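Student: The following block contains a protein sequence and its predicted model.
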Amino acid sequence: MLTEDDVREALRVCFDTELQVNIVDLGLVYGIQITRDEEAPGYEPRYFVHIDLTMRAPNDEREALMLGQIHNRLAGMREVSRSTVEVVWEPAWSAERMTPAARQQLGLDRPAKQGLVRITL
């Protein structure tokens, strides 16, 4: 049976094109619903996957690229017969949704430098 963890793991190869961090670690995937697709052909169970996704900020080009990555990745999973992705804006995304791995990759967990800064003109 296909699980939410399976889908999240598969989506780790889909990246925010600007930050080059995967969408799962960025916290952009708000929800995943998986239902059995009784009408899918074949003998193995097949599933319909619906994803609620947010964006860091509105950007039509980045949104189109990200949605294409997601649909292509899910289409490559033999258990998935169909998928949809809905872009949602509530609740608004914030950096607190990122995993420690994403924060480290972006350098957000480095301590601030202390002391005097010397500027030479």
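Tutor: That came through fine. In this text the structure is predicted, and so the values were computed from the model without any measurement.

Student: Only C-alpha atoms from now on, for both contacts and neighbour counts.
Tutor: Noted.

Student: Stretch 25-33: which residues count as buried?
Tutor: 25, 26, 27, 28, 29, 30, 32 (16 or more other C-alpha atoms under 10 Å).

Student: okay, now the one to match up with it:
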Amino acid sequence: MDEVKMVPVTSWTPDGETKAVVSEEAVIAAISTVFDPEIPVNIYELGLIYAVELAENGDVRVEMTLTAPGCPAAQELPEAVHSAIAAVEGVGNIVVDTVWDPPWDPSRMSEDARLSLNMF
């Protein structure tokens, strides 16, 4: 697998460079490095990420779900998402909320995920 490079986007003012600006693409790239331990597809492509919200100050809020309420990775995956996002330059506070509504189903998977799992 190719390594994802996190390239910070910075703002410039007449006084020079300011704090890195967090982009949605960088946060999604970071989240895409997290895999469900039982499924060989990243959680973003699986459709487990319902929302990514970015604040101007670099704070990030993510709503995610799991494939099932009894998922054995229920504690690890949100922590892994938090850690992955924390590696993005410029990120402030991070909140990862696990939600159950709407429930996840395979229709949320990307086409690439379906092909990887032979679910046509």
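Tutor: Noted; the coordinates are in hand. Since the structure is predicted, the reported quantities are computational estimates derived from the model, not experimental observations.

Student: care to give me the TM-score?
Tutor: With the length set by TM-score structural alignment, normalised by the length of the second structure, the two chains reach a TM-score of 0.77; 100 aligned residues with a C-alpha RMSD of 1.3 Å.

Student: now, which of the buried residues of stretch 25-33 of the first structure sits nearest residue 17 of the first structure?
Tutor: residue 26 (11.9 Å; C-alpha to C-alpha).

Student: what lines up against that closest one once you look at the second structure?
Tutor: Aligning on TM-score structural alignment places residue 26 of the first structure opposite residue 46 in the second structure.

Student: do residue 105 of the first structure as well
Tutor: Using TM-score structural alignment, residue 105 of the first structure sits opposite residue 116 in the second structure.

Student: re the thing from before, adding distance to residue 64 of the first structure and secondary structure, write the buried residues of stretch 25-33 of the first structure out as a markdown table.
Tutor: Shown next, in a markdown table, are the buried residues of stretch 25-33 of the first structure (distance: C-alpha to C-alpha, whole Å; DSSP: H, G, I helix; E, B strand; the rest coil):
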| residue | distance to residue 64 of the first structure | secondary structure |
| --- | --- | --- |
| 25 | 19 | coil |
| 26 | 17 | coil |
| 27 | 18 | coil |
| 28 | 14 | coil |
| 29 | 15 | strand |
| 30 | 18 | strand |
| 32 | 19 | strand |
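
Student: just curious, which of those residues is nearest to residue 16 of the first structure?
Tutor: residue 26 (8.3 Å).

Student: hang on, the earlier thing: the match of residue 105 of the first structure: what's it in contact with?
Tutor: 40, 41 (C-alpha atoms under 8 Å, 6 or more residues apart in numbering).

Student: same thing with residue 114 of the second structure?
Tutor: With C-alpha under 8 Å, 6+ apart, residue 114 of the second structure has these contacts: residue 120.
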